[in-house]
Every structure is written in C-alpha cells, then in structure tokens.
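Asker: all I have is the shape, not the residue letters:
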C-alpha cells in the first residue's frame, strides 16, 4: 500500500471515529436532557404536587369578603328611618394603571374628582396593589366609568346608609361613617345590634385580578338586626314643622320639642332646631349635631310649680281648698327679692298655679321644707339618667342640702337653682297625666305592657291636672288651647345661662302640658331658645306651638274630639295678662 493510500485510510478512520463521537455526545446530551425533563416531570407531578398546587391556588384563588348590610331602623309603624342600599366602590391596582392614560381625564370628570390628583396618586402608589378611587357611588356611574376600559380599574359592591326622613329625624337617628359604623344618635348607641357580620368566599381570578368564577362559600354574611323605634314619623314631621316655623318666626337661636305617650313612656316625637341633613354632611357644623332634648340642660322655671304643688298636696299639709295670702306681691330673702306679676292677695292652690305666683308657691315650699320637694322631684325622675341609653345624655342638677336656706327652698319650688333636659321634664309631667305612675321612658317600641312605679296618688294627680287645665283656660297658658280638645299645662320663662352667668336680655320660653284632659293621651314639652322681638314669654312663644301640635297629633291618633266646633270657636287663643 502506498503512502498516499495509507494516509487516506487513516483519515477515513478518524472521520468515522469523530462522527461516532459526535453522535455519542449528541445522544448523551439528548438522553441527559430527557432524563432531567423526566425527573422534573416526576418531581412536579409527584413529589412537589401538593406544594405547587398550593402555590398556584395562592396566585389564582382569592378569599373575598361578602359585605353584610346594616339593620334597618324604622318608626313604630315600619316606616324606614335608616336603610342600607347597595352601591359600588371603584378601586385600582396602580401598578396596572398608566398615569398618562388620557382616559383618566374622562374618569375623573365622571367621578367629580381632581384629574391631576388622580394621576399623582397612581404614580405615588405604583408599588401598591390597591387604592380606593371613589367609594360608594351609584351603580350606573360605576358602569359608565368601567366602560372606559381603563386597565387596572375595578369595582366592588358595598352598602351605603340612607336616611329617608332627612333632617326631620336626624338628631334622634344619628348617622354612620363611610364604613357604616355609628357615629351619632341611635346609630351609635345601637351600633353592635345594627352591624352585620361580613361573609367570606373563595373565588378564582386571573393574573389581572378579574373574577373568573366563585368557587365555594366559606361563611355566609349575616345582616345586622333591625330596630323598631317608638317614634311616630307622622308626629315627628308635624312637630318638626311647627318647631321650625316658630324658631324662624321669632328669629330664635333654636328650640326643642318632646312628645310622650303617657300610658307607657314611649317617645312619640323628639325634634330640635337647628337641624342638619344626614344624607349630605359636606358643610355640617358640629354645633348642629346635638340632640338638645337630651344633651342640653336648662332651668325649668315656672313649669316646676305644679310639681312642687303636687308635693305639697301629697304631704297632707295642704288641701285643694287651702288659701295663701300672697300680699303684698313680693317676698324678701336678705338681698334677694321674689315678685309676682302683681299683688294677687288671697290665692287658692289652683290660683297659685294659674296665676303663676312665685310668692304663693315659695311660701308653701318654706312651710313643707326643701327635702319634701326635692325628694318628690327625684321620684319623678329629675336629677338622674332617663335610662334610654342615648349617647351624650345630660343628667341635670337636683340640689341637695342638709340645712336648706329659705331662699333655696323658694327657688327650688319655681324651678331655679336646678336643671333638667326636655325629656326629663316631659317624664315628670307624664306622671301627673297618667294618674301618678312613673314609667321608664324609651325610644324603642314596647311589645309588652310597661311596668311603672307609683309615685303620686291618683287623687292628687287629678287635682293637679285640674290646676293645669285652669292655666290653659283662664291663666298664663290661654294660647295653648288645641282646637276641639281640652288641654292643661304650665308656662315657663327663664333667663338663658351663658359663659358669664344669666344673660339679661335672652330667655328660654317653655310650655309643658297634656291633652285631652278627660283622659290624657300625650304629654308635650316645647322650649324655644332666645326668641327675639317683643314676645319671649312661654305663654306667647311656646304655648301656641303646643296648641297646634297637640290639635293635629290627637287627630292623627284618632282621639275623639271633646268639643264641638261651636265650643272650639269660643276657645280662640288670646294673650293673657299674666306672665309665666
């Protein structure tokens, strides 16, 4: 074999060997990759199956909350006072939103928010996955915004509190915050009762957060419990209308009206001025939030005289036909002098009340002693909480002394040196109206008969009611006569108390009374703060409100009129010459 042939043979062998080596390498790599992939498949589907499935679920399965609506608040006949309606909340994943997207301008315009502020928020929270864009809006508005097709913008259903009665029942019902947690009134005091318990469910979402389908229910939502109040919305509207009218007519600082059912202590109406709209609190001032009927205290003035008289008659020291000489029409206690409107001379027990005699009632008080009057006031519910559990309720001041001075006994008998709220005063008059039983007052409708405590004999209660009727028919309360019904009550006019003591030219006009007198059904207290102009006495400002409210309220409650139209015409209210 020549050298050239030998060289060619060697090359052929080397080529064949190299080809075999390459084939072996490729085959080895292929087999190795196949083995690795095979092992990985086994690892994924057998060894790490549970772990990987869990991780997949974490990335696609979410646990969403199911909102529970808050309980409904209604009046005694089922008329809604507070309801929760379904709304939509828009939220965004800023990481998915382009802050420069021109559609953001349209979205901001539809939502009524600042466009520049919206874009800046998307930039500031780009590392976050959730921000609110606009909470609790109408579903139709949410649909319009979502129709823009903005990436990263989503919605969820929530509930929003709505108050159908608006400002008419605002102070009593109160309101919630945006998360439906009670902030004022009944909404606050019954927050736990009204609040629902949210539910939870598993849902499947894609990598952009879109809902694919519901998977399973973890816990169903439990709505809040409903609450039925003792309030009669018809009477509430009526009382609010009349109180607002008198406050505007006299350019007064404010006012309060409370109406009680004398048979069980239920609050039928409770209104205040000034009020607010709980559905729109954008310009709400804090001074309008107070339920003045419960939070504001005042000296009740002459409205306490009938109650002091009841204490005297109940003590047995005085009888209905007892006479008191009030001449010369004033009394001096050191540097302190109390006066009547004029010198009435001899007055009967009824005359002392109908003439609103400070001298007469103070003489009786000095005779029976301060302890007798004070203890009776306390039995009526004064100087202690009413027990209704309303937030911010003021207790009031009922003085106590181990050694009463004559001037302290005197002022206690005509309502100075003490303080009450309007509901406490109404509760005290309720005892006289129903024959002597004190029932716990309540804002909830009673489903069972009320259990009361007798604090006054029926005989004395009837005698005092006769005095109160005389006040309206011939005394300081002539303008409190309701059409077609008889009424009884007492006027009161007291100085308002300011930061520096009594305000010389500012008064509170008060009337507390009941009707109809053959069988009292309702007790109402009216108080008007700082009426301006020439009229500021209780008989001139508060009594006419009482007359209009009671006349309409008794008709709404189907109470049979006591008087004929002819008899009612002779009762045309006029100004009394007396002041109380």
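Answerer: Happy to help now that I have it. Just so we're clear, the structure is a prediction, and the values are computed from it rather than from any experiment. Numbering: from 1, shown residues only.
Asker: alpha carbons only for contacts and neighbour counts from here, please
Answerer: Will do.
Asker: got the contact list for residue 455?
Answerer: Applying C-alpha atoms under 8 Å, 6 or more residues apart in numbering, we find residue 455 in contact with 379-380, 431, 436-438.
Asker: mind checking how far it is from residue 565?
Answerer: Residue 455 sits at a distance of 38 Å from residue 565 (criterion: C-alpha to C-alpha, to the nearest Å).
Asker: could I get the contacts of residue 455 in a markdown table, plus columns for secondary structure and neighbour count?
Answerer: Below are the contacts of residue 455 laid out as a markdown table (DSSP: H, G, I helix; E, B strand; the rest coil; neighbours: other C-alpha atoms under 10 Å):
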| residue | secondary structure | neighbour count |
| --- | --- | --- |
| 379 | helix | 17 |
| 380 | coil | 27 |
| 431 | helix | 29 |
| 436 | coil | 23 |
| 437 | strand | 24 |
| 438 | strand | 26 |
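Asker: closest to residue 65 among those?
Answerer: residue 438 (48.2 Å; C-alpha to C-alpha).
Asker: my understanding was that residue 404 contacts residue 372; is that so?
Answerer: No - counting by C-alpha atoms under 8 Å, residue 404 sits too far from residue 372 to count as a contact (11.1 Å).
Asker: name the nearest residue to residue 97, sequence neighbours excluded.
Answerer: Spatially, and ignoring its direct neighbours in sequence, residue 97 is nearest to residue 152 (5.2 Å; C-alpha to C-alpha, 6 or more residues apart in numbering).
Asker: could I get the contacting residues of the one you found?
Answerer: Each residue near residue 152 by C-alpha under 8 Å, 6+ apart is listed here: 92-97, 208.
Asker: second structure for comparison follows:
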C-alpha cells in the first residue's frame, strides 16, 4: 500500500518535470521567430529601405513619336497641286497600364472643355463605354461558366449583357462616349487625335489650363490634305489614309518595322503611296515618363520632327488642262453607241518625263464625262496598225529582211479553207513596196509576210497551206515587241499599271493578225513608250511623273533640290541605226509622203514636222454594258512625235469601241490639237 502510494507520487513528479520543459521549448521557439522577424524588419528598413523607397517612386521613360505634315506636290512650274491645311488638335497618349475605367474618367473630365461630333457613334461604341464604367455590374450578370472565359470571349459576353435601355444616353453622356471611343482606339504609349477638326481657341485654352487633371491629354497640331487645282490629276496624285484606317493591312508589318505606328496616316495609292518615304518626313519624338502604375506623369519634347520633302512633277498644269479639255471635247463630239472613253499620253521621248496623261470616260449613271486618267495605264486595248513600226524592226532583228533586201509584194493572202487577209487599200491587186512604203500606206500584207518568214515560210502560193511554226512567231514577235515596251512593265513611278493581255496562240492565222496589231492588247502608256523608243532612236526609257524632290525652306516654301530624277534606260533595241532611220522615215512619210494612201496627211499642215502612225483595230466591246459585250467595234489609235528631226514630245491617242467600219478621224484630230497645245504653250 505504502509502496503503491510512493509510485504514484513519483509518477506525478515526473509529469510535472516534463511540462515546464515543453513550455520553455515553445517559448524559446517563439522567441526565435520574433527575433528573426525583428531582424528582418530592421534589415528591410535600415539596410534596404532606401532601395525600396526608390522602387516605389520609380518611373520609366519611353520615347513616343508623333506625326508631322506631309511633303507637298507641285507641277513642273512649282505651282502647288497638293498642300496641307494646318489644324489645331487635341491629343491623347495612352499609358502602359491605363484601364478602360481610367480612360472613361479622363473622358468625362475632358468633356467639360470640348464638344464632339457624336453622329458616327455606333451601338458597339456605346457598349464599350458602358462596359468601361460598369464592369462590376456586368460581371455580376455572368454565369459561373461564363466567368471562366478569357480575353475577347469574356468581353464579348459582357457586352451581350448590356440592354438597349442602358445605352440610351443623353447628349452629355454621348459626348463622353465619343471621347472615350477615340481614347480606346489608341495603343499603349501611342498618341491619337481626340479632335482635330473645328477645334476652337477656347477649347485649346481651357485644356491647356487643366492639363494636370487630364493625364495623357495634350494640345497639338494636325494637317489635312488640300488640292488647290481641284480635281486635276486627283487620281494620279493618290490618297492618304485616315487616322482611323491607319496602316494598310497588307503593308502593316513592314511599315511597323520601319517605325510607323498603327494609326499613322500614310499614302494609300499612286503618287502618295509610291513616294511615301519621301513625303512622310521625320516623326517628332517626345519622352513620356510613367510611374510604376503605368500612369503618364510627364511628357517632354526631344525632337520636333521634320516635314516631308516635296515632289515636283514633270507635268505642267496648263498643258495638262488643255489635254483634258481636248480629250473631253473630242469624246463628246463622237459620243454615241458604245464609244465611251478616250485616252491621251504625252511624254518627252528623250527623258521619259510624263508631260501629260488623261483619260475621259462617260459615266452611264451620271450621264457625264468624267476623269479616268488612270485608265491610260491600267486598261488595255487592241491597238491595230500603230504597232507596225515594231513589226518592221522585228523583221530586221530576225534577219528576214535587210537594208538591201526589204521589198515585198502587197497582195491579199488567201490560204486554203480560210478567208483572204489583205491591206485596207488593196483588196485584189499586187503592189511592190519596201519597208518605208509599207509603213506609209499601212500595209497589212507586208507585215503578214514578215511573220511568215519568221515562222519559216518564205513564199506564198494562193490557196496554198500556211505552213509556219506559229509558236515560234508569237514567241519571237512578243520578244521583239517587249524591247519597245509592248506587253511588259513600262517602269513608270506609279503603282498599279496593267501589262496588257497576250491572246491564246490557237492557230497560225492568228500569228499573221498579230503582226499588224490585231491580237494582243496593250495600255495607252505602253503604246506611248513604244513610239518614244522609236522617236529617240532605240532607247526604252521608263516614264516618270516626278521630276525633282525638293526640301522646304525656312519660310515653309519649296526649298533646294534634294534629288533630281534622271532618265532611266531600261534597254536599247537590238537594231542598227540605219534600220531605225528607215522606220522613222516611214513614219515621217505617213504625214509628209507623196503616196495618196498615206493615213496621216491631215497632220501635214502643222507649222512643225510630225511623224506618226495611225491604227484601226477590229475588236470586241468589253465595256460596262453587259448586254453589248462581244459586239464588233473599231479601236482608233495614233502614235506620233514632233518635231520629226529632234523630237520633244511623243504622244499616244487611243479611242476604243467606235462603231464597226467607222470613218471617224478623231484620233488624228485629237493628235493635232495636242501637238498644237504643246508648241503654243512652249512659245508662251
């Protein structure tokens, strides 16, 4: 009993001795933890406190770029064709982490000082604004499954929860929504225009006074393209994108790599596009400081930028105006049936300078004749006998004729089971002639016999077989024609030119038609390059619209020459000087020769010497009237240059879709008026 009681006492003592030890261990551990925490806090505050304070106050500096006015475009006499109208503007630069809700607050504040046009607000714009100001409300309307969506899918669902009644804003709220729309279209750290039209001095003043409460908002200047000469050459001058359109989608990647912003206004067509890098100038640069939250806290200008350089064109607007008036008047005089268009291209054959280019086209909807200058380079037609100069020189290049062996007999060619093919002036006889006379009287038979020789057949037997290698003829002729610019790019400094259309080589008879201009189609610009090549003695020179690139002087006017565009020879025709002279003589005789069958005698009375070649092509209508497509028509053409011994101007006239078997001389009459306009202007 005593022993048992002693054991119980010993056990209690043992338990009591263990409890204080555990408590002490726990206290010690807690002490260590508190000591570590105190040491850590001391380390953070004393040792690294300054570093963390710096991080809290940290800012980032980012270089942002801004637009500058584009260069201007002038005619050859330095008269302005395209200029810039300066505009006051209000801009917004979006911070790196600025939310939609943040922008909505800025927009609401900015609406106190400016008035916006709200007419173009769409339902989506109103929903975007509502979503930015009511994010929690929209999230509460989402199902559990919908809350798991991300990015654009989630946003689209949020917008779908907005009712029509919730976006029935009053005008004041619509003003805010219009500002928000502009802000919301900006990329991070890029500048966009909130308002650049009809900005008042009062709006500029009030915003300038309240910039501290409008983070990212600033006042600036914008520009708008103006056209002092009205619609003259508008299609050739091209267009510029809007800020909303920004970079063309097919060029965006390349332009972004060059430093453009997505909303930059850039040349979108023709001259504005071709010379974008010249006209765009150097963008302004400013340093934008943002805090660690991404808010813009300061913006400082570092480089004001430089306005784009200016283009001086080869075109004199006085001559261009006369060209347009002549073409419109001549088209109006023959306008009937299917004839609805007319084109004239004039160049300096020695330099490739485009002196003038016009197209006039009847609009079946407005019943008016309208400008279609671009049609001179992007529409194509069968040109007829105008191309015979290239055919004769092809004969020399192929060695099927020579300087001492170039006489053939013009007669109708009648092959077995085919209709006869003949010259217009000789339906049944036989007339011996050389190459010069063949050009003067426009012999189809002579050209067909050249093609026969190129295809391996050197003799003709009435009702015999046309035994030629047609593929060889087409290949050869197209190769020779290409040396003159027919069927190939002309090299003009404008985008979008057509190349013409090569017809299908289905039978040998078509190869004969090809030899006198009745098969492949060409553009009026290509036809002009062809005659220019003959006029200058064999150099195919790329036509160009820009003569000089000039800077801007200190007064904002056209400045010193930066670049002078030099003639660019694409190739030299592979034919001798004497052979070229024979073709030039043949074209001179078209106008001045003694043969009564010469087709250009109406030009002989000019006080200057003209060399020319006319063309009449049997073709098929391919205009806008669907019911008439495929009808037989005549295309009248003319190529020429003057003065004959020292050419200053080469022209091509193309008048498609005249009535079949027309006797009109509209091509010749137009040519004479164009030549007169050029030399009269030169005298003045």
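Answerer: Received the coordinates, thanks. Being a predicted model, the structure only gives us computed values, none of them experimental.
Asker: returning to what we had before: hmm, which of the contacts of residue 152 of the first structure are the buried ones?
Answerer: 92-97 (16 or more other C-alpha atoms under 10 Å).
Asker: got a markdown table for those residues, with distance to residue 132 of the first structure too?
Answerer: Converted to a markdown table, these look like this (distance: C-alpha to C-alpha, whole Å):
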| residue | distance to residue 132 of the first structure |
| --- | --- |
| 92 | 6 |
| 93 | 9 |
| 94 | 10 |
| 95 | 14 |
| 96 | 14 |
| 97 | 13 |
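Asker: now, which of those residues sits nearest residue 358 of the first structure?
Answerer: For those, the closest approach to residue 358 of the first structure (C-alpha to C-alpha) belongs to residue 92, at 71.0 Å.
Asker: ok, for the closest one, nearest residue in space, not its chain neighbours?
Answerer: According to C-alpha to C-alpha, 6+ apart, the nearest residue to residue 92 of the first structure is residue 153 (4.4 Å).
Asker: distance check, the one you found against residue 184 of the first structure.
Answerer: To residue 184 of the first structure, residue 153 of the first structure is 34 Å away according to C-alpha to C-alpha.
Asker: just give me the neighbour total for residue 431 of the second structure.
Answerer: 10 (other C-alpha atoms under 10 Å).
Asker: quick one, what contacts it?
Answerer: Counting by C-alpha under 8 Å, 6+ apart, residue 431 of the second structure makes contact with 409-411.
Asker: which of those fall in strands?
Answerer: Applying DSSP state E to the contacts of residue 431 of the second structure, the entries found in strands are 409-410.
Asker: which residues sit in contact with residue 211 of the first structure?
Answerer: Residue 211 of the first structure sits in contact with 203-205, where contact means C-alpha under 8 Å, 6+ apart.
Asker: looking at these, which are in strands?
Answerer: Short answer: the contacts of residue 211 of the first structure in strands (DSSP E) are 203-205.
Asker: tell me the most packed of those, by neighbour count.
Answerer: Comparing those by number of neighbours (other C-alpha under 10 Å), residue 204 comes first, having 20 neighbours.
Asker: list the contacts of the closest residue to that one other than its chain neighbours.
Answerer: Leaving aside its sequence neighbours, residue 204 of the first structure sits nearest to residue 61 (C-alpha to C-alpha, 6+ apart; 4.6 Å). Applying C-alpha under 8 Å, 6+ apart to residue 61 of the first structure gives the contacts 202-205.
Asker: and these as JSON lines, adding distance to residue 363 of the first structure?
Answerer: Shown next, in JSON lines, are those (distance: C-alpha to C-alpha, whole Å):
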{"residue": "202", "distance to residue 363 of the first structure": "79"}
{"residue": "203", "distance to residue 363 of the first structure": "80"}
{"residue": "204", "distance to residue 363 of the first structure": "84"}
{"residue": "205", "distance to residue 363 of the first structure": "84"}
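Asker: residue 557 of the first structure and residue 232 of the first structure, how far apart?
Answerer: Residue 557 of the first structure is 10 Å from residue 232 of the first structure, by C-alpha to C-alpha.
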